[in-house]
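>>> Quick one: sequence plus predicted model below, questions after.
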Amino acid sequence: MSEPNQPDASSAPSKPAGPPGPPAQPPLQGGQLALATFAVALATFMNVLDTSIANVAIPTISGNLGVSVDEGTWVITVFAASNAVSIPLTGWFTQRFGQIKLFVGAILGFVIASWLCGVAPSLPILLFARVLQGVVAGPLIPLSQAILLSSWPKAKSSTALALWAMTATVGPIAGPALGGWITDSYSWSWIFYINIPVGIFAAGVTWMIYRTRETPTRKLPIDIVGLGLLITWVASLQIMLDKGKDLDWFGSPVIVALAVTAVISFAFFLVWELTEPNPIVDLRLFTQRNFLGGTIAISVAYGVFFGNLVLLPQWMQEYLNYRSVDAGLVTAPLGIFAVILAPVMGRVLPRSDARIIATLAFVGFAIVFFMRSNYVVEIDTWHLVLPTLLQGIPMAMFFVPLTAIILSGQPGPKVPAAAGLSNFVRVFCGAVGTSIAGTAWNSRTILHHERLTEQANANNPVFAQQIDNTQTLLHVSPSTSNALFDFTVNTQAAMMGLNDIFYASAIIFVLIIPLIWITRPARGGGGADASGAH
């Protein structure tokens, strides 16, 4: 998923002077500029691709590792959660080691973590590798934008970001289709192995071109206590959400302990960060109306969007008998309009009210999810593809305006901290949204299954007659006839449960529209210029 207009989202500790920008260097030119832009954007593409490429492979990964699909979904959620935690550290590491060294190191770390994912023989090892992958991926998005902006002439910064956004947005198109094809044709391990040559090329070219353009470094204190509390409450909450369904929620002492740990550590985290001179995240930013409304809106919306993005291919593979590659091709059109409209948004936003564009995006999402809430078991491929294709339109109108709202009015030194904190909340909400969506789908499926089978017993003459008719028509045994009935009910219940999730998602997008309008109008395109602030 592309994350436009966050070029300095280094998420630096809130040091009053702000993070040092790149030294005064002349812009790159000609072939060197083109190669540098390609290499830096390729690193972002690798990161974005790895977020979406695993979605369609979850059923296959789960089957090969001998775990349930619900447990397989942790491959996605632990990556998102660990990535969210690492984002606030980007600024500190940038100032400690330098922008270029950190960026190249993050790419190489991502390559190593990808190799570990591919060779993982069990789910625990795969989850460990995904956590590592999420941690090292934290600096890639914000630093790639910052490096690109330092390479292009200031007058063409919007062009640089548009090229970056288009490259990053290709991920939702290529990821599902490529992941499905690799999984069906070779092995799920190769969805991670393909990062190795891509990452080595991107790291090598980036180092070759930028090693003489390193940013200044300085030693800064790091908020160890705040970081520890952050990791504790994020990890506790995520594990609670992922394991709750398997452990009967609050009937389990483990879930209760995790919940208590999350609440207590979060409370201490709030108090500590609000009193610490150099907090790991600057929570005081939430006192600003634009930051508060924009961050909550983009985070809730992203959580709903990403949760549904994970469920859709799972449902197609489990209940519609789609192959991984077919499920990937159905979800691939998501990025088509997003790529086409990205340059248009760059021209329209500076002359428009970002709140209006963001509102139209939320209305568009609501319409798409309402269309999906009318799915039926016999649905054809076109009616699966159409909403996905149309969803690319609100996607193109989603990130840029809301990011502009969040950053509008921020003084230059606060832009990195603001972008970093909003990124942290959004990415973490993506992990939480995935867990909640999976749990809600399971619960609604069970509820509909119970309702559909209320009268399914031997004492009901209608049910008995139906079983007899199945035996007669298909020439099968009573046990087979009952199994066919159970399969039909399971499929229908899962469809009805998923429709409930789609309908609820549409309602949520409508309900969060007022959050956009508690913000103040942003001048000059809703703070678009903030994207280049240092």
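Here it is on my side, so go on.

>>> C-alpha only now, for contacts and for neighbours.
Fine.

>>> Quick one: name whatever helix or strand follows whatever helix or strand residue 91 lives in.
Using DSSP states H and E, residue 91 maps to helix 90-97. As assigned by DSSP H and E, the chain's next helix or strand after helix 90-97 is helix 99-119.

>>> helices or strands up against that following helix?
Where contact means 3 or more Cα pairs under 8 Å, 6 or more residues apart in numbering; DSSP states H and E, helix 99-119 is packed against helix 123-137, helix 140-151, helix 190-193, helix 195-210.

>>> on contacts alone, who are the packing partners of the first one?
Okay, so that is helix 123-137. Partner elements for helix 123-137 (3+ Cα pairs under 8 Å, 6+ apart): helix 74-86, helix 99-119.

>>> Same list (those) but as CSV, adding mean neighbour count and distance to residue 199.
As requested, these are exported to CSV (neighbours: other Cα atoms under 10 Å; distance: least, Cα to Cα, whole Å):
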stretch, mean neighbour count, distance to residue 199
helix 74-86, 25, 18
helix 99-119, 23, 6
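
>>> Which of those helices sits closest to residue 303?
helix 74-86 (10.9 Å; Cα to Cα).

>>> try this one next to it:
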Amino acid sequence: METGFRKWIIVITIITSTIIELIDTTIVNVSINTMSGNLGASLEDTAWVITSYAIANVIIIPMTSFLAEKIGRKQYYIGSILLFTLASAMCGFSTNLWELVAFRFIQGVGGGALLSTSQAILFETFPPKERGMASGIFSLGIIIGPSIGPVMGGYIVDNLSWQWIFYVNIPIGLMAALLSFIYLRPTKGAADGRRIDWRGIFLLAVGVGALQVVLERGETDDWFAATYIIVLSVVSAIALILLVWWELTTAYPVINFRVLKSATLSISAVMTFVLGFGLFSAVFVFPLYAQRIIGYSAFQTGTMLLPGTLMAAMISPFLGRMLQSGLRPQYLIITGFLFSAIFGFFMSKSNLATGSAYFFIPLIFRGLGAALLIVPLTALAVSELKPQDIPQGAALNNMMRQMGGSFGIALINTYISNRAAVNRTALVAHVTAADPATQMRLQGFVGNLMAHGATYLRAMQQAIGGLENTVVRQTFLLSYMDAFLLLALMNAFCIPLVILTIKKRKAGAAPQKQVVVSDH
């Protein structure tokens, strides 16, 4: 535990490291088109820049506790910052797509390690009674990072070049490494002669890596219509089953699944998965809707997310204090799911004429909902763990959030595509030569084009093209509305689950107390 100036320097360093790692999960999304053109690659291939980072993140996160204990937390943390920073520089220097993909994977290895190690360091910096406050502070990075990524990415791509989305990490990373070297307490790696669990590391890398590729690329290649998706799904299932069996039987596991005996951690992990699903899906769907349907630029879209993000950042420390004062986290979680459902419901009622002012309130609800979920879930996950188990519990909880985000983006993308096919069929059924409204609109297009000098044949061709564009736009508008409604329902359905959880925990409290007494 730290006090005074040293304590708050560590806090600032930790939050900065968390933010730059999570910024890089979304900052690249808005520059894919630019990268594709500059590197001479297809959009499909360029998407591997995003996929490789996500794969590395999810593989390394559950290993962070083991590696930090083996190497020493301070050394591992500083090494991860430096690896992330060096890989960021090499991403900017890349001259072809596959160089960039390789360095993004390395960047994800360094960045993924920062997330859980940062949380563990932050919890050790605060005394146990202030861990609610620590959770509130840590959540700032989780909320701010993904939300400001598109803003920064849009601004940089519009005003500089795509390489600068990586170069901006260099001075921040070097400063974070320097402050960590000066202010973090020295730690030693384990010197007990324990062997490294190479089999567990291999199974984890294969299982999670294959699953992540399936989730990231499934929609692009029509899921199980592609042979490699089927093969990777089978490989992932086998590897993950073997991983759990091996880690529960080996003496020195790379992932200590035994901490999941804590009912609180297990329940929190499930809720955190749902949180990741909704959080990352909303950040994925809203920019697509705003840019493709409403016509906003990447920078405009990012700035619309900022008020909700700032509101969430403002209340997070207060939520931590409320938890410290004894407020049950479940009540905040219920409110968080309710606010997230309100966001999805409001968004599902927008249309092509909706202005930016309409989005302000629902996006505020989104930000508040994220804060009300992240802060208590982060605190609840490790609340009943022994100090030595907190790093492993934090790592597993963070992995569930990242996995929830991967599942969320993959499934919501598939859902939008499926709904687009259904909605187009429904719309086209009404756009026929016998429909008076269609004929009136078509003739209006033709008359307007002929008035501007087009021949009748040319005007008719352009009018049919304009009608098709209208159908396409309306199709995707309805599909995005369906996606927002799905997110609203998913969050609403979680509320009864949390209520049941409260009842179960109350019922289990008395027997647990009796066991403790009998042990004494």
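Yep, that arrived. This structure is a prediction, so every number in the text was calculated from the model and none was measured.

>>> Got a TM-score for the two of them?
Once superposed, chain against chain, the TM-score is 0.86 (TM-score structural alignment, normalised by the length of the second structure); 496 aligned residues with a Cα RMSD of 2.8 Å.

>>> Just give me the mean distance for the helix holding residue 91 of the first structure relative to the second structure.
Once fitted to the second structure, helix 90-97 of the first structure is off its aligned match by 1.9 Å on average (mean Cα distance after the TM-score superposition for the first structure).

>>> so where in the second structure does that helix end up aligned?
Counting by TM-score structural alignment, helix 90-97 of the first structure falls onto residues 64-71 of the second structure.

>>> Kindly report the same for stretch 378-395 of the first structure.
Aligned using TM-score structural alignment, stretch 378-395 of the first structure spans residues 353-370 in the second structure.

>>> And that stretch, what's buried?
Neighbour counts over stretch 353-370 of the second structure (16 or more other Cα atoms under 10 Å) mark 359-360, 362-370 as buried.

>>> Distance check, the alignment partner in the second structure of residue 314 of the first structure against residue 301 of the second structure.
Alignment note: residue 314 of the first structure maps to residue 288 in the second structure; criterion TM-score structural alignment. Using Cα to Cα, to the nearest Å, one gets 9 Å for the distance from residue 288 of the second structure to residue 301 of the second structure.

>>> what's the answer for residue 54 of the second structure, then?
To residue 301 of the second structure, residue 54 of the second structure is 23 Å away according to Cα to Cα.

>>> Can you list the residue ranges for helices in the stretch 401-520 of the second structure?
With DSSP state H, counting those that start in this stretch as the criterion, the stretch 401-520 of the second structure has helices at 436-451, 456-519.

>>> So what angle separates the directions of the last one and helix 436-451?
Between the axis of helix 456-519 of the second structure and that of helix 436-451 there is an angle of 120 degrees, by axes from the mean of the first three to the mean of the last three Cα atoms, to 10 degrees.

>>> ok, now which ones touch the most centrally placed residue in the first structure?
Taking Cα atoms, centre = their mean, the centroid of the first structure lies closest to residue 430, which sits 5.0 Å from it. By Cα atoms under 8 Å, 6 or more residues apart in numbering, residue 430 of the first structure lies in contact with 77, 80, 299, 302-304, 306-307.

>>> Against residue 135 of the first structure, how distant is it?
15 Å.

>>> With residue 91 of the first structure instead?
According to Cα to Cα, residue 91 of the first structure and residue 135 of the first structure sit 14 Å apart.

>>> now residue 70 of the first structure
Taking Cα to Cα, one finds residue 70 of the first structure at 23 Å from residue 135 of the first structure.

>>> again with residue 397 of the first structure
Between residue 397 of the first structure and residue 135 of the first structure the computed distance is 29 Å (Cα to Cα).

>>> Which residue numbers in the first structure does stretch 406-420 of the second structure align to?
Against the first structure, stretch 406-420 of the second structure falls on residues 431-445 (TM-score structural alignment).

>>> Quick check: buried residues in that stretch?
For stretch 431-445 of the first structure, the neighbour count (16+ other Cα under 10 Å) marks 431-442, 444-445 as buried.

>>> List of residues touching it?
Defining contact as Cα under 8 Å, 6+ apart, one finds that stretch 431-445 of the first structure is touched by 70, 76-78, 80-81, 238, 241-242, 245, 303-304, 306-308, 310-311, 490, 493-498, 500-501.

>>> That one: average distance to aligned residues in the second structure?
With mean Cα distance after the TM-score superposition for the first structure, stretch 431-445 of the first structure departs from the second structure by a mean of 1.8 Å once superposed.
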